[in-house]
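Peer 1: sequence? don't have it. structure:
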């Protein structure tokens, strides 16, 4: 255990988040996502896991991970194939975690399912969560920390 670090953030995940640079993508996905095959094609080259619900994982990650404020697509969600205009509850819950972490509304953009797979293959890393609800997949682009005043 470490003080100030969410206990679900394991050593592998913390090391990966620390190693990522500005502009690198992190994919958080549900149990139905083809995580193993996609993760093999990422910068990290292997799958990371946190066996907890997606909103809980998002909260933990966002406690240490800045989102890129220089681009419009820094927070993205996989669009439902059967109802592109509907936002699933799991994505609404992750949206609330993003907004809380950033201290403002930061709407995720929607990405078509197969385009999301392609973005995921270009990511630095994939964390598969224990989320069983469908469409629980998001991409978060890493931002920067400003210098101390």
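Peer 2: Okay, I see it. Bear in mind the structure is a predicted one, so any value in this text is a computation, not a measurement.
Peer 1: rest of the way, CA atoms for contacts and neighbours
Peer 2: Noted.
Peer 1: any idea which helix or strand carries the residue nearest to the spatial centre of the chain?
Peer 2: Geometric centre of the chain, nearest residue: residue 28, 3.7 Å, by C-alpha atoms, centre = their mean. Secondary structure assigned from DSSP states H and E places residue 28 in strand 25-29.
Peer 1: now that strand: how far from the chain's centre is it?
Peer 2: 4 Å (C-alpha atoms, centre = their mean, to the nearest Å).
Peer 1: adding another structure so you can compare the two:
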């Protein structure tokens, strides 16, 4: 154990965040996400929700200021709720932790899946909210 590191940040997750370089991406995946088939580097986040990870990660993880959208969400498919309630929670967390105005992009479902295959890692959570997946792009200090 170390001082100041939230217990939700496992040694494996801290190692992954430190290994990542500028422009690398990490996926925070809800419980329905096919994480195992989309990455060889999966971090077990079961028992926790995406918002808990987002809050803890952003204490250490700089978002990319060189791109328009350093945060990406999976856009709901036609017929599903257009703006999932959890998105407002994410926006609130990001506003509280960011030093600059962060724009969030909505990516179509299949494009999100393809992009996640190229991500540095996926955190597989137990989040139950639909469309609770998001991608964070790492910036520089």
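Peer 2: Perfect, thanks for sending it. Just so it is clear, the structure is predicted and the values come from calculations on it, not from any experiment.
Peer 1: about what we covered before: residues making contact with the strand holding residue 28 of the first structure?
Peer 2: 35, 54, 58, 120, 122-129, 131, 136-142 (C-alpha atoms under 8 Å, 6 or more residues apart in numbering).
Peer 1: list the ones among those that fall in strands.
Peer 2: 125, 126, 127, 128, 129, 138, 139, 140, 141 (DSSP state E).
Peer 1: just give me the closest of the residues you listed to residue 50 of the first structure.
Peer 2: Nearest to residue 50 of the first structure among these is residue 129, at 5.0 Å by C-alpha to C-alpha.
Peer 1: ok, that closest one - contacts?
Peer 2: 28, 29, 30, 31, 49, 50, 51, 52, 53, 54, 57.
Peer 1: ok, those in the second structure, which still hold?
Peer 2: Among the contacts of residue 129 of the first structure, the contacts conserved in the second structure (both residues aligned by TM-score structural alignment, their matches' C-alpha atoms under 8 Å) are 28, 29, 30, 31, 49, 50, 51, 52, 53, 54.
Peer 1: quick check: longest helix of the second structure.
Peer 2: Counting by DSSP state H, the longest helix found in the second structure is helix 85-97.
Peer 1: the residue lying farthest from the centre of the second structure and residue 109 of the second structure: what is the separation?
Peer 2: Of all residues in the second structure, residue 79 has its C-alpha farthest from the mean position, at 24.3 Å, by C-alpha atoms, centre = their mean. According to C-alpha to C-alpha, to the nearest Å, residue 79 of the second structure stands 13 Å off from residue 109 of the second structure.
Peer 1: same check on residue 98 of the second structure?
Peer 2: Going from residue 98 of the second structure to residue 109 of the second structure by C-alpha to C-alpha gives 26 Å.
Peer 1: please apply the same query to residue 16 of the second structure.
Peer 2: From residue 16 of the second structure to residue 109 of the second structure the distance is 25 Å (C-alpha to C-alpha).
Peer 1: residue 48 of the second structure now?
Peer 2: From residue 48 of the second structure to residue 109 of the second structure the distance is 23 Å (C-alpha to C-alpha).
Peer 1: before we move on, what about residue 90 of the second structure?
Peer 2: 18 Å.
Peer 1: so which of these two has more stuff around it?
Peer 2: The residue with more neighbours, out of residue 90 of the second structure and residue 109, is residue 90; 21 against 15, by other C-alpha atoms under 10 Å.
Peer 1: what's the counterpart of the more buried one in the first structure?
Peer 2: Taking TM-score structural alignment, residue 90 of the second structure has residue 94 as its aligned residue in the first structure.
Peer 1: its match against residue 53, yeah?
Peer 2: No: contact criterion C-alpha atoms under 8 Å: residue 94 of the first structure and residue 53 do not qualify, at 10.2 Å.
Peer 1: mean deviation of the strand holding residue 28 of the first structure from the second structure?
Peer 2: Compared with the second structure after fitting, strand 25-29 of the first structure deviates on average by 0.6 Å (mean C-alpha distance after the TM-score superposition for the first structure).
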